[in-house]
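1. sequence first, predicted model second:
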Amino acid sequence: MQNRSLSQCLALLILTVACAKAQSPSPYSWTNLPQVTEPTFRKDTINIMQFGAKGDGATLNTQAINSALVSSSKKGGGVVLVPPGLWLTGPVALQSNVNLHLQRGAILLFTPDKSQYALVEGIYEGKRAARNQSPISGTNLENIAITGQGIVDGNGDVWRAVHKSQLTESEWKEKVASGGVLKDDGKTWYPSAQFKSASVEGKSMLIGEGQKPRDFAGMKDFLRPNLLVLNGCKKVLLEGIIFQNSPAWCLHPLMCQDLTIRKVTTKNPDYAHNGDGMDIESCKNFLIEGCTLDVGDDAICIKSGKDEEGRKRGMPTENGIIRNNTIYKGHGGFVVGSEMSGGARNIFVENCTFMGTDKGLRFKSVRGRGGVVEHIYVRNLYMKDIVQEAIFFDLYYFVKFATDGERDMRPEVNEGTPIFRNMHFENIVCNGAQKGVFIRGLPEMPVSNITMENMVLQAEKGIELIDASDIKIINTDLITKETRPVVLVDNSSQLRFDRLQYNADTEVLFKIDGARSQAIEVVNTDTKKAKVKATYGQGAKDLKL
């Protein structure tokens, strides 16, 4: 056996204990949800105009806004008021015990002058990275808020590259005329030659041993900031605000506790690369409710660090409630991963609507990530016009394998093996998708103990289960165009299909592949409607379904 470091041995011990507790119950339930504490503030109010701010869209108000925030905090806190107007500003640093309140008609517009944003150490996909300072930030603060009915605009178009195929002809001509440079093939627009160089050459923003943010000055323009980053903060409230046009991720709470996001809108163009709506990373006790998202990447995304760094941090995203949200464009409506190396648990999602997202429920990871994702509960979810899968698990995220034999190679289970298990989804309706359910685990660690019940899924294809175990599909109506087969099982076991409904003209109900496919039970289901109940291939035994 190869030698392991102490940290690797500890991580492996933790993984072994986690596997041993695979059936450990959640301390929460639908009748006993996690509790989230909201901040409170003094009534004392300071208007940013008292510090010389001008809402004329031309005056740079960075110093005035930050001075108002600092002054309020030093006096014990209260409300810093942003009245109606177009308030041009550079980076804003929130302060403890202060509520930054934007009245209706107030637009906080962040300057396109990138020299105003200092190079700082930040986080990119769970790892230390050089970034430009975020337009709004806060570190190790307590009792903070951004509230009101105003708009926060990150001026993201001056930061982002865009492909010609993502714009109309007139939009493309306008973009090219605005400045910037084109890729040599003329199909990608970059904000600057510096951005192009960093992108084409694949330069890394990750901070290596002995490096400082200033060492990345030669690629500064490429280091897009997230619109709002809150790091290590407690008792946070974001309410009522429209956050839009972010350079990269829109809202990024990191290692925060007691986080409430209510009636917030996040809005990015659908071509916004890394234009996520909300990335909740290694946070504890959070509530996301009544929000509207229409973004260029994942909408509501759960993260907890990437690979070894995430496992060393060891902070799962846990004890969360996500309810009454409407999501339009996005790569996924509710997403976990792929940077989930610290784990995720005890998350409740209910009464949400997804309209036109690429995927509905999206769970993603890959070998090497590690982490345990469990006790995820979803109910009363309504989806329309989902581009790909309504319910999606894939532990081969961004990995292509050439043959089934390559997929069947089973390395040992170690600290880098991701675990997805112990979830319950119910009352789910989807009108329009490429596939109803897709689960692809790892041969050495199948996706396991997932129950889905009371579902109506209208899709091109029905259900596909690959390297999955202990999956229960209960009282589900599959209305599919593909009827050969309706359900594909590949090297999966301990499956139960109870009260399965399907089209009367179905050719093949089940296609069972793989020698590891076994213990499949079909009950309370009229299998005689199908011309062929089941076919078997690739070493699968006849299970007499």
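-> In hand now; what should we look at?

2. CA only for contacts and neighbour counts going forward, please
-> Will do.

3. number of residues surrounding the residue nearest to Lys359 when sequence neighbours are not counted?
-> Once flanking residues are discounted, Lys359 sits nearest to Gly332: 4.6 Å by CA to CA, 6 or more residues apart in numbering. If you count neighbours by other CA atoms under 10 Å, Gly332 ends up with 33.

4. isn't Gly332 up against Thr357?
-> Yes - using CA atoms under 8 Å, Gly332 is in contact with Thr357, at 5.8 Å.

5. the residue nearest to Lys359: which element?
-> For Gly332, there is no host helix or strand (DSSP states H and E).

6. now it: how far from Leu361?
-> According to CA to CA, to the nearest Å, Gly332 stands 6 Å off from Leu361.

7. same deal with Ala344?
-> From Ala344 across to Leu361, the span is 15 Å (CA to CA).

8. can you check Asn454 too?
-> Separation of Asn454 from Leu361 (CA to CA) stands at 16 Å.

9. and for Leu230?
-> Plainly put, Leu230 is 26 Å away from Leu361 if you go by CA to CA.

10. what's the answer for Leu259, then?
-> Computed as CA to CA, the Leu259 to Leu361 distance reads 22 Å.

11. compare those two and say which is more crowded by neighbours.
-> Set Leu259 next to Leu361 and count neighbours by other CA under 10 Å: Leu259 wins out with 27 against 22.

12. the stretch 51-200 of the chain: helices as residue ranges?
-> For the stretch 51-200 of the chain, the helices defined by DSSP state H, counting those that start in this stretch cover 62-74, 169-177, 193-200.

13. same check, this time on the stretch 351-500 of the chain
-> Here the stretch 351-500 of the chain has its helices, by DSSP H, counting those that start in this stretch, at 404-407.

14. what ranges do the strands span in the stretch 301-450 of the chain?
-> Taking DSSP state E, counting those that start in this stretch as the criterion, the stretch 301-450 of the chain carries its strands at 317-323, 326-327, 334-336, 344-355, 361-364, 372-384, 389-394, 419-431, 435-440, 447-459.

15. can I get those strands in a markdown table with distance to Ala68?
-> A markdown table is the format used below for the strands of the stretch 301-450 of the chain (distance: least, CA to CA, whole Å):
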| stretch | distance to Ala68 |
| --- | --- |
| strand 317-323 | 33 |
| strand 326-327 | 34 |
| strand 334-336 | 37 |
| strand 344-355 | 37 |
| strand 361-364 | 42 |
| strand 372-384 | 42 |
| strand 389-394 | 46 |
| strand 419-431 | 46 |
| strand 435-440 | 51 |
| strand 447-459 | 51 |
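
16. and here is the other one:
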Amino acid sequence: MEENMKVNVLEGNRDLTSTANATVALQSAIDRCNQHGGGQVIIPEGRYIIDSLILKSNVDLHLESGAELIGSGDEERYQHRPGPFELIKNETPISGLIYADGQENIAITGSGTIDGNYEKFILPNQQDEVHLKFYKYPRPMMVYFENCRNVLIQGVTLQNSPFWTVHLVGDLNTEISHLTINNEVRMPNTDGIDVDRSKNTYIHDCQIHTGDDAICPKCTEETSEYGDCENLTVTNCHIVTQSSAVKFGSSSFGNFNNCIFRHLTVRDTNRGLAFQLRDPGSARNIIFEDIDIATKHYSKEWWGSGEPIYITILPRDTNTQLADAEISHVVFRNVKCCAENGILLAGYRDGAIKDVCFDHVTLDLQRPLGQEVEYDLRPDDHNGKIKRPLKAINDLSHSQYSVNDCDFD
């Protein structure tokens, strides 16, 4: 990214942090930087209340240590994208606190903080609730980048998100590095990073502590113009969440191809590595390697039942036509699990899950074999859960699956 210009937002705005809202001044600095060919917009130490900032080509929004952007919580003043959202039938628009559409060479960098101010979007008096109740769905995303090219998010902390934290829609060539996400764990829908039909995405050296899915490849229905989700690499990340650490889906209206997850530490999650495909898309050529997982079951409101590995491809509802959708060519290598539940594979037809290899996968099961446990299949056309006794499987010689030097304790 070129750094032709450096704009310090306090220049000429000495009282900026004491004003009610800093949006106009900060947006003016971004616009001016973009108009002069690009560079850095530097936000120095201080607290700045904003509605939305629209990031533009060749601009690096740089937050210095002690700098904090805080969402105002006035969603009517946020930047909106028209609906539908997730499903064609959902006509609702969505909004973002930091927003970009069709831009290139954009960045959010530094060691400062962006705060989504989630408390503005929840009902009052919920001190003891394990799953917070909110006013509406969806709520603002903290970072929403659509159809952008050459994106960098590096070093900053994103916290207190009211909804999805980072949503990448149809983006090309994105790097997310040394990012810290720290959300209220009781807040639903606070996905860490949603990679929605984006290509060439590299996520590494991140800390994610959130309530909902931490890293979530998606293919939402309304974004079909961007094709499949491809070439995602995730390495060296530490994840804590009350939902899934990694989850493909549940929006799977496109395909997931060529994804690699290496050197992840997963702690206190409701589900570890998950395929939750519920629409006509497939997942192929996925590798999980050198991963340490510890799962436990949370409350019934959170999807999941403590499964360390969860491989499912099922119809979303009675109208879903999956055609030839499949999960295939998936490798789990050197994966260590400590869990309250077993590994689940569930497909809508024979052969829907095939060519899955478990190579040096260990499971330290925290419940006795034979005990009946619950598996969570939501969302599916029966909209529910199933109960099965825990079994030890020593031989998966069936042609669809293989076990190489695995140890199931």
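-> Looks like it arrived, so ask away. Source: prediction; values computed, not measured.

17. related to what we said a few turns ago, among the helices of the stretch 51-200 of structure 1, which is nearest Arg496 of structure 1?
-> helix 193-200 (48.0 Å; CA to CA).

18. now for the closest one, which elements pack on it?
-> In terms of contacts (3 or more CA pairs under 8 Å, 6 or more residues apart in numbering; DSSP states H and E), helix 193-200 of structure 1 is packed against strand 181-182.

19. sorry, back to before: how far away is the residue nearest to Lys359 of structure 1 from Cys430 of structure 1?
-> Using CA to CA, Gly332 of structure 1 is found at 14 Å from Cys430 of structure 1.

20. what does Ile288 of structure 1 give?
-> With distances taken as CA to CA, Ile288 of structure 1 is found 22 Å from Cys430 of structure 1.

21. can you check Asn155 of structure 1 too?
-> On the measure of CA to CA, Asn155 of structure 1 and Cys430 of structure 1 end up 35 Å apart.

22. compare neighbour counts for these two and give me the winner.
-> With neighbours defined as other CA under 10 Å, Asn155 of structure 1 and Cys430 compare such that Cys430 has more, 24 against 18.

23. corresponding residue for the more buried one in structure 2?
-> In structure 2, Cys430 of structure 1 lines up with Cys337, judged by TM-score structural alignment.

24. pretty sure its match is touching Pro308, no?
-> Yes - using CA under 8 Å, Cys337 of structure 2 is in contact with Pro308, at 6.3 Å.

25. got any residues that touch both of the two?
-> Shared contacts of Cys337 of structure 2 and Pro308 (CA atoms under 8 Å, 6 or more residues apart in numbering): 293-295.

26. in structure 1, what residues pair with stretch 163-173 of structure 2?
-> Taking TM-score structural alignment as the measure, structure 1 aligns residues 248-258 with stretch 163-173 of structure 2.

27. scratch that, stretch 61-74 of structure 2
-> Stretch 61-74 of structure 2 corresponds to residues 100-113 in structure 1, going by TM-score structural alignment.

28. mind listing what's buried along the matching stretch?
-> Within stretch 100-113 of structure 1, the residues scored as buried using 16 or more other CA atoms under 10 Å are 100-104, 106-112.

29. turn these into TSV, columns for distance to His273 of structure 1.
-> Listed next are these as TSV, based on distance: CA to CA, whole Å:
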residue	distance to His273 of structure 1
Leu100	28
His101	29
Leu102	28
Gln103	30
Arg104	29
Ala106	27
Ile107	24
Leu108	22
Leu109	20
Phe110	19
Thr111	20
Pro112	18
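
30. pull the number of nearby residues for Glu372 of structure 2.
-> Residues near Glu372 of structure 2, counting by other CA under 10 Å, number 14.

31. what sits closest to it if chain neighbours are left out?
-> Take Glu372 of structure 2 and drop its neighbours on the chain: the residue closest to it by CA to CA, 6+ apart is Pro389, 3.9 Å away.

32. show the contacting residues for the one you found.
-> 369-373.

33. do the same with Gly170 of structure 2
-> Applying CA under 8 Å, 6+ apart, the residues near Gly170 of structure 2 are 146-148, 196-199, 223, 226-227.

34. now it, nearest residue through space, not along the chain?
-> Distances taken as CA to CA, 6+ apart put Ser198 closest to Gly170 of structure 2, at 4.3 Å, once the chain neighbours are dropped.

35. which one in structure 1 is aligned with that neighbour?
-> So, by TM-score structural alignment, Ser198 of structure 2 is matched to Cys283.

36. map His210 of structure 2 onto structure 1.
-> Quick fix: residue 210 of structure 2 is Thr, not His. Per TM-score structural alignment, Thr210 of structure 2 is aligned with Val295.

37. let me fix that: Leu277 of structure 2
-> Alignment note (TM-score structural alignment): Leu277 of structure 2 maps to Ser365 of structure 1.

38. run a quick neighbour tally on its match.
-> Neighbour count of Ser365 of structure 1, defined by other CA under 10 Å: 27.

39. do the same with the one 10 residues further on
-> The criterion is other CA under 10 Å. On that basis, His375 of structure 1 has 26 neighbouring residues.

40. I figured it hits Gly320, correct?
-> No - between His375 of structure 1 and Gly320 there is no contact under CA under 8 Å: 10.8 Å.
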